[in-house]
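S.K.: pasting a predicted model and its sequence here:
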Amino acid sequence: MERHLALIRLLADGQFHSGEAIARHLGISRVAVWKALRKSAEHYGLALESVRGRGYRLPASLELLDTERILASLSLAGRAGLACLEIHDQIDSTNAFLMREAAAGAPSGTACLAERQSAGRGRRGRVWVSPFGVNLYLSLLWRTPLAPSALGGASLAAGAVVANVLRTAGARDLALKWPNDLLWHGRKLAGLLLEVAGESQGPSHLVVGVGINLRMDPAQGSDIDQPWTDLHQVLDGRPLSRNELVARLLEALLAALETFGREGLEPFLDQWRRFDAFLGQPVRLLSGAETGTHRGIEGIHAGIASDGSLQLETADGLRRFQAGEVSLRP
């Protein structure tokens, strides 16, 4: 496994590397290079180019996650709030990992990142497509004396924060879809998955999971079951450091969770509403059992209430909903 990762790190610059140089780097024979390269590329699901007389390379460069670069990009307050930073080249799910770590006593402020997830998860049991090295898979653990029932609005707070970080990085025309999808021109750019556990009256712990498509090849996203985009397209190809983006997100989420613990959802409501995707539009709200069907509750999206619930103007008047999935009504 270490050899696989060492090879990918060597090729991450996207430049050609000769078989002889690779053999020296790995301490293997020249004839063993191709076999090692092929196994590494297959292990991480990466394409590999080979050109006679020039060597081997990845079709596109990769900025792999780097603890030192992330920490160096954090402010003093950000570093103080971050208890531990875990980076994995492969993991089942960053959220699942932190939920296990939380049960074992991991401190508040523990963060987990992965180059690839083998069992990435979205809302309602969906698979989160997680190819190696091209997207961002981040989870953050937060402990609070609050009861789990008091954390319902944390999803909207986190969504508003992520949208604002990306807007500050140059992304325009972003929109939030209740409760926690981030869209660009109607296509999914990012999503959040929040999971909570604890005593009925508190304390409890919350894991905030963030997945952002950064620069994904269409073939890598072929299993995504809805229109999607990535930040590379949103930014018109302008470069954005993956490690610096991680630092910005960690900084913002750590600060936001502290604010949410003190003041609840109220400080984030206006920010969320500025990104509200479907305000004033006819929509259909589907429950878990109805997702994927044509049933559901139809109405005009009337924004979010102060507790984070969705408001719909229906034939029966204004109604509020705490859960479900919103889609534009045909």
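M.R.: Arrived safely.

S.K.: switch to C-alpha atoms for all contacts and neighbour counts from now on
M.R.: Will do.

S.K.: the helices in the stretch 1-150 of the chain, which residues?
M.R.: Using DSSP state H, counting those that start in this stretch, the helices of the stretch 1-150 of the chain run over residues 2-11, 19-26, 33-44, 67-72, 76-81, 94-103.

S.K.: closest one to R57 among those helices?
M.R.: Minimum separation from R57 across these (Cα to Cα) falls at helix 2-11, 5.8 Å.

S.K.: which helices and strands does that closest one pack with?
M.R.: Judged by 3 or more Cα pairs under 8 Å, 6 or more residues apart in numbering; DSSP states H and E, the packing partners of helix 2-11 are helix 19-26, helix 33-44.

S.K.: change it to 10 Å
M.R.: In terms of contacts (3 or more Cα pairs under 10 Å, 6 or more residues apart in numbering; DSSP states H and E), helix 2-11 is packed against helix 19-26, helix 33-44, strand 55-57.

S.K.: use this one as the comparison:
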Amino acid sequence: MSTDLTPLWDRPETAQFWPQDYGRVLLDEVDSTMAQARRIAPTAAGHTWIMAKRQTAAHGRRGRPWAAPDGNFAATLLLRVGGDPARAALRSFLMAVALRQTLAMSVAGDRLANKWPNDVLLAGGKVAGILLESNGQGGQVDFLSIGVGVNLAAAPAPDQVEAGAFRPTALADHGASVSPQDFLFWLASHFADQERQFREFGFDPIRRSWLAHAARLGEVITARTMRDEMTGTFDTVDADGNLVLLTASGRTAIAAADVYF
């Protein structure tokens, strides 16, 4: 094993793989990388990755706290995208595909699965989560912030996990070790490939890549929205990124929900 601690983006043999047109900001500590993305968005020149060693006020979907022990990965991609919010939101699937590709460099790919709408599972436990925020005006998105948290070194302690939440796991629990800096390097490269594909060919190839590794596809799951709960067979993800369930009352497309199985 190499003992070279130089970041991959500074090594002559690998620096070429850092994607062009993507900047990076590396912080020792911040309240949250998502908050930092909001602060720099008005003056950002273009796409920017923001990574922090420590976050003091990290959160996940619907404001839920996100625990980030030392050695885990916490970053936000501030992406200058333009266009309508629905299309911008599809980039959660791009990031999920890129996350799975990056994790598969350290563990067997068949142990990884995509959980709708924005988690990646390792051996049935949640190893990574994605959070999206956008800002713009006139019904158009100027910047999209994609927050990514990955349990590289440790999973949150049981008392830090919300009741009923999916069981967390860490990459280190499965005998793999990767630094946050190296993880950022390869995640940035994989995401840039997905973004190019999305811009050239649209969402369908991304959707098919995501579905190829979807957790519980073809099985019965439960989706809980803010207002109700639906149980049915996970049929597909449609062209708009909606979860499609086959229920007793027919085929139902769900735009936003928490999924349980």
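M.R.: Looks like it arrived, so ask away. In this text the structure is predicted, and so the values were computed from the model without any measurement.

S.K.: work out the TM-score between the chains.
M.R.: Put the two chains on top of each other and the TM-score (TM-score structural alignment, normalised by the length of the second structure) is 0.88; 252 aligned residues with a Cα RMSD of 2.2 Å.

S.K.: one step back: can you say which of the helices and strands packed on helix 2-11 of the first structure is packed in most?
M.R.: With neighbours taken as mean count of other Cα atoms under 10 Å, those reach their highest mean count in strand 55-57, at a mean of 20.

S.K.: the helices of the stretch 1-150 of the first structure: which one's closest to A256 of the first structure?
M.R.: helix 76-81 (11.3 Å).

S.K.: centre of the chain to that closest one, how far?
M.R.: Relative to the chain's own centre, helix 76-81 of the first structure is displaced by 21 Å; criterion: Cα atoms, centre = their mean, to the nearest Å.

S.K.: mind checking which of the helices and strands packed on helix 2-11 of the first structure is nearest E101 of the first structure?
M.R.: Comparing these by Cα to Cα, helix 33-44 comes nearest, at 25.1 Å.

S.K.: the closest one maps to which residues in the second structure?
M.R.: The aligned range for helix 33-44 of the first structure in the second structure is empty, by TM-score structural alignment.

S.K.: not counting sequence-adjacent ones, nearest residue to the residue sitting nearest the centre point of the first structure?
M.R.: In the first structure, the centroid-proximal residue (Cα atoms, centre = their mean) is G211; its distance is 1.3 Å. Nearest residue to G211 of the first structure in three dimensions, chain neighbours excluded: Y137, at 4.8 Å (Cα to Cα, 6 or more residues apart in numbering).

S.K.: give the aligned equivalent of that neighbour in the second structure.
M.R.: In the second structure, Y137 of the first structure lands on A74 (TM-score structural alignment).

S.K.: what do you get for R100 of the first structure?
M.R.: In the second structure, R100 of the first structure lines up with R39, judged by TM-score structural alignment.

S.K.: which residues sit in contact with A52 of the second structure?
M.R.: 25-33, 36, 72-76, 180-181 (Cα atoms under 10 Å, 6 or more residues apart in numbering).

S.K.: any of these buried? List them.
M.R.: 30, 32-33, 36, 72-76, 180-181 (16 or more other Cα atoms under 10 Å).

S.K.: which one of those residues is nearest to E133 of the second structure?
M.R.: Among these, T76 lies closest to E133 of the second structure (Cα to Cα), at 10.2 Å.

S.K.: ok, that closest one to D204 of the second structure distance?
M.R.: Here the criterion is Cα to Cα, to the nearest Å. By it, T76 of the second structure lies 25 Å from D204 of the second structure.

S.K.: same check, this time on V30 of the second structure
M.R.: 36 Å.

S.K.: then L121 of the second structure?
M.R.: 22 Å.

S.K.: quick one, which of the two is more surrounded?
M.R.: L121 (23 against 15; other Cα atoms under 10 Å).

S.K.: so the aligned partner of the more buried one in the first structure, which of the three states?
M.R.: In the first structure, L121 of the second structure lines up with L183, judged by TM-score structural alignment. Per DSSP: H, G, I helix; E, B strand; the rest coil, the local secondary structure of L183 of the first structure is strand.

S.K.: so L183 of the first structure is in contact with K177, correct?
M.R.: Yes - L183 of the first structure lies in contact with K177 (Cα atoms under 10 Å); the separation is 7.2 Å.

S.K.: which neighbours do those two share?
M.R.: With Cα under 10 Å, 6+ apart as the test, L183 of the first structure and K177 both reach 191, 275, 277.

S.K.: now the residues you listed as CSV including neighbour count and secondary structure?
M.R.: Output for the shared contacts of L183 and K177 of the first structure, formatted as CSV (neighbours: other Cα atoms under 10 Å; DSSP: H, G, I helix; E, B strand; the rest coil):
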residue, neighbour count, secondary structure
G191, 22, strand
F275, 20, coil
A277, 23, coil
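
S.K.: tally of neighbours for the residue lying closest to K126 of the second structure once chain neighbours are set aside?
M.R.: Excluding the flanking residues, the one nearest K126 of the second structure by Cα to Cα, 6+ apart is P168, at 4.5 Å. Number of residues near P168 of the second structure (other Cα under 10 Å) recorded here: 19.

S.K.: quick one: map P168 of the second structure onto the first structure.
M.R.: So P168 of the second structure corresponds to W228, using TM-score structural alignment.

S.K.: and what of M51 of the second structure?
M.R.: By TM-score structural alignment, M51 of the second structure lines up with L113.

S.K.: same deal with L26 of the second structure?
M.R.: So, by TM-score structural alignment, L26 of the second structure is matched to I87.
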